[in-house]
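Trainee: Everything below, folded, please.
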Amino acid sequence: HPFFREVIYGLEKYLGEKGYDIVYFTNRQWGSNFSYLEKCRDRQVDGVVLMGIMGDDPDLGKLLNSDLPVVFIDIDIIGKNATYVISDNRAGAKLAVKYLYKLGHRKIGMLMGINTTKTSQERYIGYREALREFGLPYRSEWVYDGNYLEEGGYLAVKKMLELKDLPTAIFCQSDIMAIGAMRAIEEAGYSVPEDFSLVGFDDIEASRYVRPALTTIAQDKESLGSSAAELLTNMLDKPEQDNRPIILPVKLIKRESCRKIG
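Mentor: Next up, the predicted model:
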């Protein structure tokens, strides 16, 4: 996934400078008798960074109860030897809605990611809070699941376009979904931003090169990786230290997928 590429770069850069080697576990299909903990013990690792998994994964229990330090990325789990790094997802969603509101949009829909994840939940809360702040209605029929997939964004907006009363702007919880949304809008004979304004989330590399270039909420992906690495090395070097979670700021990147209306 393009999002994780830059996160991994941040991890590699920080840990490499500290003299650590990195062992990647990319396949979680190890069978019921081979848990995260067993995998880590087998490879004799000193600590673990986990990302791209579900927070309710039943396999996490053994790892969290072990003496191995664990840092999660985008998963808000704290334990005796566990902490996390995450972007300020709620603030990011509010930034997106505020920007669209300033452009004159009063009918703002949203594409959800995976609604059981912390990132999606926080972006949803931020979206709802911003709507309330600006006195805008929440319309459940303008909110669709896209599952953080390009095809998910495409299918969600294709369905949305069947409505009689359409939003004028859509906040997409990821750039990948926004790219799929663009395709659905164009296939239906509409255009971005003339008919619909779009704001994504993540600022992946592709968001700069799609046409129109995508306005988005940028996460500091490299800092997510380097901050996780710094937390992990602190836990290894100073196990008695209180390693509190790190919440990283986000920012709005204005490009070409939004326009002023009204």
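Trainee: C-alpha only now, for contacts and for neighbours.
Mentor: Fine.
Trainee: Tell me, how many residues neighbour the closest residue to residue 246 other than its chain neighbours?
Mentor: Closest residue in space to residue 246, ignoring its immediate chain neighbours: residue 85 at 4.8 Å, by CA to CA, 6 or more residues apart in numbering. Residue 85: 25 surrounding residues under other CA atoms under 10 Å.
Trainee: tell me which element residue 85 falls in.
Mentor: In this assignment (DSSP states H and E), residue 85 forms part of strand 82-87.
Trainee: Residue 223 too?
Mentor: Counting by DSSP H and E, residue 223 is part of helix 221-237.
Trainee: Give the buried residues for that helix.
Mentor: Of all the residues in helix 221-237, those buried under the rule 16 or more other CA atoms under 10 Å are 221-236.
Trainee: do the same with stretch 181-188
Mentor: Buried residues in stretch 181-188 (16+ other CA under 10 Å): 181-185.
Trainee: Just put those residues in CSV and tack on secondary structure and distance to residue 247.
Mentor: Output for these, formatted as CSV (DSSP: H, G, I helix; E, B strand; the rest coil; distance: CA to CA, whole Å):
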residue, secondary structure, distance to residue 247
181, helix, 29
182, helix, 30
183, helix, 33
184, helix, 34
185, helix, 34
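Trainee: Here is a second sequence; please produce its structure as well for comparison:
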Amino acid sequence: MAESLQAPPSVMLVLHDVAPETWPDYQPFVEAVDALGNVPMTWLVVPDFHHRNALQHAPAFCRLMHRRLAKGDELALHGFYHADDGPAPRTPRELFMRRVYTHEGEFYGLDQAQALQRLREGLQLFDAQGWPVAGFVAPAWLMSEGTREALRQLPLRYTSTPQHLYRLPDFAAIDAPGLVWSARSAWRRGLSKVVSDWQRRRLASANTVRLGLHPVDMRHRSSRDYWMSTLRELMAQGRQPLTKSAWLDRQLSR
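Mentor: Sure thing, here's the model as predicted:
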């Protein structure tokens, strides 16, 4: 117990939207992280990204995921299609959340039965590959109440939002603040840097900091370099890199 209480602060490196077509975006960055030494990552894997990346048709990518697991990384389920294909929005709030905030909130409008079916299909795919899975992260972190009820019925340990990990099945919240960029345009990247710098100062004494990366971040030098320099700096400050599951284990041992 005393040993766990004295554990160093941590940093979690989380790669979102992982799929065969996004791996080329991530590859140079991942290779650079590997060169730093032992830096485990959490990969949020989409079973069929945008209906055109079915993992069962991508054996080379699946072999890559096996190698990452063997290296000590973690794979988590990240939606199923990562695309919002539901009926048209019916309210102003739905219109904003599903068409302005994001077009990828796949689990925002699903009822319990729909969410449970899609989650089970994703878990079955992971099981068929022999991939252990402890966590689910909804695309854009958007979950309907039906999705929350479905998650309570499944053998998963956690889900997450931008500021918390939630232990399942009771949805007990644990503070796990994160940094994330919106990198689709130059002004968004500029604003993201300002906000992230402010958040880093505010989180200087936090138990952990999550770095939430997206494929689009990797396509721009400013955002790609920001993530690498931030990871280096946080590690130099004594933060230990952990996967989400490893960090959760540490919290539960306190």
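Trainee: TM-score for these two?
Mentor: Aligned and superposed, the two chains score 0.33 in TM-score terms (TM-score structural alignment, normalised by the length of the second structure); 142 aligned residues with a CA RMSD of 5.9 Å.
Trainee: Go ahead and confirm the residue nearest to residue 246 of the first structure touches residue 73.
Mentor: Yes. In this structure, residue 85 of the first structure is within contact of residue 73 by CA atoms under 8 Å, at 5.1 Å.
Trainee: Quick check: what element follows the strand holding residue 85 of the first structure along the chain?
Mentor: Next along from strand 82-87 of the first structure, by DSSP H and E: helix 89-102.
Trainee: Show residues contacting that next one.
Mentor: Helix 89-102 of the first structure is contacted by residues 108, 119, 122-127, 129-131, 134, 169, 171, 173, 197, 199, 201, 216-217, 250-252, 258 when judged by CA atoms under 8 Å, 6 or more residues apart in numbering.
Trainee: Who are the contact partners of residue 43 of the second structure?
Mentor: Applying CA under 8 Å, 6+ apart to residue 43 of the second structure gives the contacts 14-16, 18, 73-76.
Trainee: one more time with 6 Å, if that's ok
Mentor: 15, 75 (CA atoms under 6 Å, 6 or more residues apart in numbering).
Trainee: mind checking the SS state of it?
Mentor: Under DSSP: H, G, I helix; E, B strand; the rest coil, the three-state class of residue 43 of the second structure is strand.
Trainee: now the strand holding residue 85 of the first structure against helix 221-237, angle please.
Mentor: Relative orientation of strand 82-87 of the first structure versus helix 221-237 (axes from the mean of the first three to the mean of the last three CA atoms, to 10 degrees): 160 degrees.
Trainee: And strand 82-87 of the first structure, what does it pack against?
Mentor: Judged by 3 or more CA pairs under 6 Å, 6 or more residues apart in numbering; DSSP states H and E, the packing partners of strand 82-87 of the first structure are strand 70-73, strand 246-248.
Trainee: Show me where the stretch 1-150 of the second structure has its helices.
Mentor: Using DSSP state H, counting those that start in this stretch, the helices found in the stretch 1-150 of the second structure span residues 2-5, 23-35, 59-71, 92-95, 112-129, 145-151.
Trainee: hmm, I was thinking of the stretch 51-200 of the first structure
Mentor: Counting by DSSP H, counting those that start in this stretch, the helices of the stretch 51-200 of the first structure are 60-64, 89-102, 118-133, 150-160, 175-187.
Trainee: repeat for the stretch 151-254 of the second structure
Mentor: Under DSSP H, counting those that start in this stretch, the stretch 151-254 of the second structure gives helices at 186-202, 221-236, 244-252.
Trainee: Those: which one's closest to residue 3 of the second structure?
Mentor: helix 244-252 (10.3 Å; CA to CA).
Trainee: Pull out the buried positions in the closest one.
Mentor: For helix 244-252 of the second structure, the neighbour count (16+ other CA under 10 Å) marks 244-245, 247-248 as buried.
Trainee: what comes into contact with that helix?
Mentor: Outside helix 244-252 of the second structure, no residue touches it (CA under 6 Å, 6+ apart).
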